[in-house]
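**Q** okay, sequence plus prediction incoming.
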Amino acid sequence: MTVTTETTPAPTRVVRAPRVTRIGPVAAVAHSLMMAWRGLLTFRHSPQLLYDALLLPIVGPVLFGSIFGTAIAGSMAAYLPIMIPGVLVQIVLTSSVATGVQLSEDIHSGVFDRFVAMPIARSAPVAGALLAGMVRYLLAATTVVIVGFCMGYRPEHTAGFLAGAVLVVLATTAISWLFAFIGATIARPAAVQGMCMLVLTFLGFASNALVPEESMPTWMQHVSDVNPVSYLVSAVRTLAADGAVGSDACWSLVASVVVVAVFAPLTVRTLRSR
């Protein structure tokens, strides 16, 4: 005779979804500063990450001045007022590519997953990386200024030229959101670097940074007229020559605000979907 024993089923456990904590703007700023400090510690433990921000500002002006100086202006001394503001913009923008590459490396290595699991603002890892990147931009801009003075560049208004360098750093920080969006979209860091350099090469050379617009083909002159890099270079040249804030500086600030307004939400949304 078989005895059947009935077992009482265990009570069903109701698993509730975790409560979403709303983070205010003050806390978001604090989280971004914390992530910026994390980026500065990365530079401290790996100082080789700053080598390009130190060496490229030295090599770039010397090469461009030696190659284009005589061909465009007749001598290097005459070419310096044209070249130094353009090289300043180009080299500082080149330093911003590391922001997108670093973000892609964090995603690829799984570090960003740890950030998502933390009760912090979703924009904090990216905003913190951009704030830490300002150290690279300041370092690159300072080196270009020093190298320019060593090469014999003497602006009419030194204070205006230094203000132009600060404007370049601020505008580059805003444009870094574009490279951060590329880093959040593309999976491989090597592909991110290639895509960022492609965008940067187009923005840098299709502008008035190194050569006057009159020497360009007609179609490239139209491209240079709408290129935000051209406005930024012209703003630095105006500040260095006249010491005045012209319309080019205003348009550069407007373009920076537009880049942040467009690519900052897109970057955060892309990271959230990941």
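**A** Thanks, I have the structure now.

**Q** alpha carbons only for contacts and neighbour counts from here, please
**A** Will do.

**Q** the residue positioned nearest the centre of the chain: which element?
**A** For the chain, the residue nearest the mean C-alpha position is Ser176 (2.7 Å; CA atoms, centre = their mean). Assessed by DSSP states H and E, Ser176 sits inside helix 158-185.

**Q** residues of that helix that come out buried?
**A** Of the residues in helix 158-185, 160-185 count as buried by neighbour count, 16 or more other CA atoms under 10 Å.

**Q** wait, the residue nearest to the centre of the chain sits on Thr99?
**A** Yes. Applying CA atoms under 8 Å as the test, Ser176 and Thr99 come out as touching, 6.8 Å apart.

**Q** overlap in contacts of these two?
**A** Here Ser176 and Thr99 have Leu130 as joint contacts, going by CA atoms under 8 Å, 6 or more residues apart in numbering.

**Q** picking up where we left off before, quick check: buried residues in the helix or strand following the helix holding Ser176?
**A** Per DSSP H and E, helix 158-185 leads on to helix 189-205 as the next helix or strand towards the C-terminus. Neighbour counts using 16+ other CA under 10 Å place Pro189, Val192, Gln193, Met195, Cys196, Met197, Leu200, Leu203, Gly204, Phe205 of helix 189-205 among the buried residues.

**Q** chain center to helix 189-205, what's the gap?
**A** Computed by CA atoms, centre = their mean, to the nearest Å, the chain-centroid distance of helix 189-205 equals 12 Å.

**Q** what's the angle from it to helix 158-185?
**A** 140 degrees (axes from the mean of the first three to the mean of the last three CA atoms, to 10 degrees).

**Q** second structure follows, compare the two:
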Amino acid sequence: MSVTESKVAAQPAPVAKGGLSQSVTDSLIVAKRNLIRMKRIPEMVIFGLIQPVMFVVLFSYVFGGSINVPGAGLDPGAYREFLMAGIFAQTVTFATAGAGAGIAEDMHRGLIDRFRSLPMARGAVLTGRTLADLVQTALTLVVLALVALLVGWRTHENALKVLAGFGLLLLLGYAFTWIGALIGLSVRTPEAATSGGLIWLFPLTFISIAFVPSQNMPTVLQHIAEWNPFSATVQAARELFGNVAPGYPVPDAWPMQHPAWASLIWSVLIIAVFRTLAVRKYKSASG
């Protein structure tokens, strides 16, 4: 090895300046990179829209007249209003699989190691990725809301409450992308990240009040559904959208009686726990 090569090899990796400003700037740069990538590959967004739109149409017209909503009976219109908050919540949480697969792909291609060679905040790579996924989720939610309006869904509260409902949905989706980030860092391939990101979401979303009232479930499942963070956000969105039927019996569980607070607490707690675990895993996995 020559003297010049020895000097280059001995140079330490660039060190980030640190601080909140550095972290925010780096996160926004990474988010911009991912948004540009989405723009160049529009099929990523298009395919992400197909499944939730299918759920809206199928549940509205196939199950709309056969599921009893307490306080509204078998009215298909009432079920559509009952249903939509659940479909919105399912859509934002299923973005978890895409987030995990994207991070796993970056790891597989060595892009994460390239980021580590730059003087940037360590958590910025993951924060930027999750922010970009949040933007994509918000766009999907807008399109989905338009489709829901076309099939008969309506809100019955003022604009501020409706926006607050969508805000809680997006916060839950953002919280779950951190779970996806941890999964993406823990597996070896994007395919495994996709499977790992979906397998636990199905019981979480279906053992909830998203599609059927908890009163129709066995007692044990009722308690699970009513304390499910997914259910809290669904119930909060229903109330903020004005989609709770006048005679609907709200369960006695605390998250169902105070769903907005329960949704906020659950989402913040999930972000705090899984962001910490994901950033720690990022440092060790690519170190």
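**A** That came in fine, so what should we check first? From a predicted model like this one, the values you see are computed outputs, not experimental measurements.

**Q** Arg238 of the second structure contacts Val244, doesn't it?
**A** Yes. In this structure, Arg238 of the second structure is within contact of Val244 by CA under 8 Å, at 5.9 Å.

**Q** return every residue with contacts to both of the two.
**A** Phe82.

**Q** how about the helix or strand hosting His108 of the second structure, aligned to which bit of the first structure?
**A** Using DSSP H and E, His108 of the second structure falls within helix 76-109. Mapping helix 76-109 of the second structure onto the first structure (TM-score structural alignment) gives residues 76-109.

**Q** tell me which element Arg22 of the first structure falls in.
**A** Applying DSSP H and E, one finds Arg22 of the first structure in no helix or strand.

**Q** ditto for Ile265 of the second structure
**A** Ile265 of the second structure belongs to helix 259-285 when assigned by DSSP H and E.

**Q** buried residues in stretch 35-52 of the first structure?
**A** For stretch 35-52 of the first structure, a neighbour-count test (16+ other CA under 10 Å) marks Met35, Ala36, Trp37, Arg38, Gly39, Leu40, Phe43, Leu50, Asp52 as buried.

**Q** cool, stretch 203-223 of the second structure as well?
**A** 204-215, 222-223.

**Q** now intersect these with the helices, please.
**A** With DSSP state H as the criterion, helices contain Leu204, Thr205, Phe206, Gln222, His223 from among those.

**Q** closest one of these to Ile270 of the second structure?
**A** Using CA to CA, Leu204 is the member of these that lies nearest Ile270 of the second structure, at 14.3 Å.

**Q** can I assume the closest one is in contact with Ala232?
**A** No. In this structure Leu204 of the second structure lies outside contact range of Ala232 using CA under 8 Å: 12.0 Å.

**Q** overlap in contacts, these two.
**A** Residues touching both Leu204 of the second structure and Ala232 by CA under 8 Å, 6+ apart: none at all.

**Q** which ones are touching the nearest residue in space to Val187 of the second structure that is not next to it in sequence?
**A** Of all residues beyond its chain neighbours, the one nearest Val187 of the second structure is Ala193 (6.2 Å), with distances taken as CA to CA, 6 or more residues apart in numbering. The contact partners of Ala193 of the second structure, taken as CA under 8 Å, 6+ apart, are Ala97, Gly100, Ala101, Ala104, Gly180, Ile183, Gly184, Val187.

**Q** how about Ile183 of the second structure?
**A** Contacts of Ile183 of the second structure by CA under 8 Å, 6+ apart are Gly100, Ala193, Gly196, Gly197.

**Q** would you reformat those residues as JSON lines and include distance to Gln257 of the second structure?
**A** Formatted as JSON lines, the contacts of Ile183 of the second structure follow (distance: CA to CA, whole Å):
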{"residue": "Gly100", "distance to Gln257 of the second structure": "33"}
{"residue": "Ala193", "distance to Gln257 of the second structure": "35"}
{"residue": "Gly196", "distance to Gln257 of the second structure": "32"}
{"residue": "Gly197", "distance to Gln257 of the second structure": "30"}
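
**Q** which of those sit farthest apart?
**A** The most widely separated members of the contacts of Ile183 of the second structure, counting by CA to CA, are Gly100 and Gly196 (8.4 Å).

**Q** count of neighbours near the closest residue in space to Ser208 of the second structure that isn't next to it in sequence?
**A** For Ser208 of the second structure, ignoring the flanking residues on the chain, the nearest one in space by CA to CA, 6+ apart is Ala225 at 4.2 Å. Neighbour count for Ala225 of the second structure, taken as other CA atoms under 10 Å: 25.
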